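> no sequence on this one, just coordinates:
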């Protein structure tokens, strides 16, 4: 979230992964990381960007990870994702993170991202 916060402070917009220089796990470079696949997870940039940025956002999904393998009780299905959303309001950007309740025990502090 530090990359997004720094980008927002200079541009008043949320930047796509390439714009902010974020490299997703399993990506060889930031340019390759909009959608990547690792051993256990698929990672993807979420949201609809214009020229690499989002200037208005209301709980817009920005980042997502989806498990490719069964992880304890966390089955492989479309409902089991780790996701970060961004909101722009009153010239401020805030972030919230969530995952399905069945997968929360795997990453109990994930929901603290952005707080």
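Perfect, thanks for sending it. Keep in mind that this is a model prediction, so the values were computed, not measured.
> only C-alpha atoms from now on, for both contacts and neighbour counts.
OK.
> can you give me the end-to-end span of stretch 83-94?
14 Å (C-alpha to C-alpha, to the nearest Å).
> neighbouring contacts of that stretch?
With contact meaning C-alpha atoms under 8 Å, 6 or more residues apart in numbering, stretch 83-94 is reached by 5, 8, 12, 14, 55-65, 95-99, 114.
> can I have the buried ones of those as a ChimeraX selection?
Only the buried members of those end up in this ChimeraX selection, burial being decided by 16 or more other C-alpha atoms under 10 Å:
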select :5,8,12,14,57,60,61,62,63,64,65,95,96,97,98,99,114
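> keep only those of the contacts of stretch 83-94 that are in strands.
14, 60-65, 95-99 (DSSP state E).
> mind putting the residues you listed in CSV, distance to residue 73 included?
Listed next are these as CSV, based on distance: C-alpha to C-alpha, whole Å:
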residue, distance to residue 73
14, 34
60, 28
61, 25
62, 26
63, 23
64, 19
65, 17
95, 27
96, 24
97, 20
98, 17
99, 13
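> okay, now the one to match up with it:
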């Protein structure tokens, strides 16, 4: 989020992971993606409409989370209410909540639009 905020302040756009300098974590337990903004793409802040900025899904079974994407953690991006800012909304699947009960606390106050199936 800090990398995305710095990019947005400079370019008035959201940037893909490569552009903002974010490196996909290496993990045997989770797959990570940021499909709402392409790796080397930009999206004007005014065009952001709950684009997926970051997502993680489990690989092995984790308690109630079945193997291969039984649980999902997601952060979506939307245009902020002040120029040059992004609103972040964090959400997670119901079965993921016991692992990260305060995950939604990283959301921008008043942000909406993040859903997980």
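Good, I have the coordinates. Predicted, not measured: the structure shown is a model, and the values here were computed from it.
> can you give me the helices in the first structure?
2-11, 17-20 (DSSP state H).
> right, so these: which one is the most enclosed?
helix 17-20 (a mean of 19; mean count of other C-alpha atoms under 10 Å).
> from the chain's centre, how far out does that helix sit?
12 Å (C-alpha atoms, centre = their mean, to the nearest Å).
> now for that helix, which elements pack on it?
Packing contacts for helix 17-20 of the first structure, counted by 3 or more C-alpha pairs under 8 Å, 6 or more residues apart in numbering; DSSP states H and E, involve helix 2-11.
> after superposition, how close is the helix it packs on to the second structure?
Mean deviation of helix 2-11 of the first structure relative to the second structure after superposition (mean C-alpha distance after the TM-score superposition for the first structure): 0.6 Å.
> which bit of the second structure covers stretch 98-108 of the first structure?
Mapped onto the second structure using TM-score structural alignment, stretch 98-108 of the first structure covers residues 91-101.
> repeat for stretch 66-74 of the first structure
By TM-score structural alignment, stretch 66-74 of the first structure lines up with residues 57-65 in the second structure.
> buried residues, the matching stretch. List them.
Those would be 57-59, 62, 65, for stretch 57-65 of the second structure by 16+ other C-alpha under 10 Å.
> so which residues make contact with that stretch?
Contacts for stretch 57-65 of the second structure (C-alpha under 8 Å, 6+ apart): 28-32, 66-73, 95-96.
> and for stretch 6-14 of the first structure?
4, 15, 20, 53-56, 86, 91, 93.
> measure residue 2 of the second structure to residue 9 of the second structure for me?
Residue 2 of the second structure is 11 Å from residue 9 of the second structure, by C-alpha to C-alpha.
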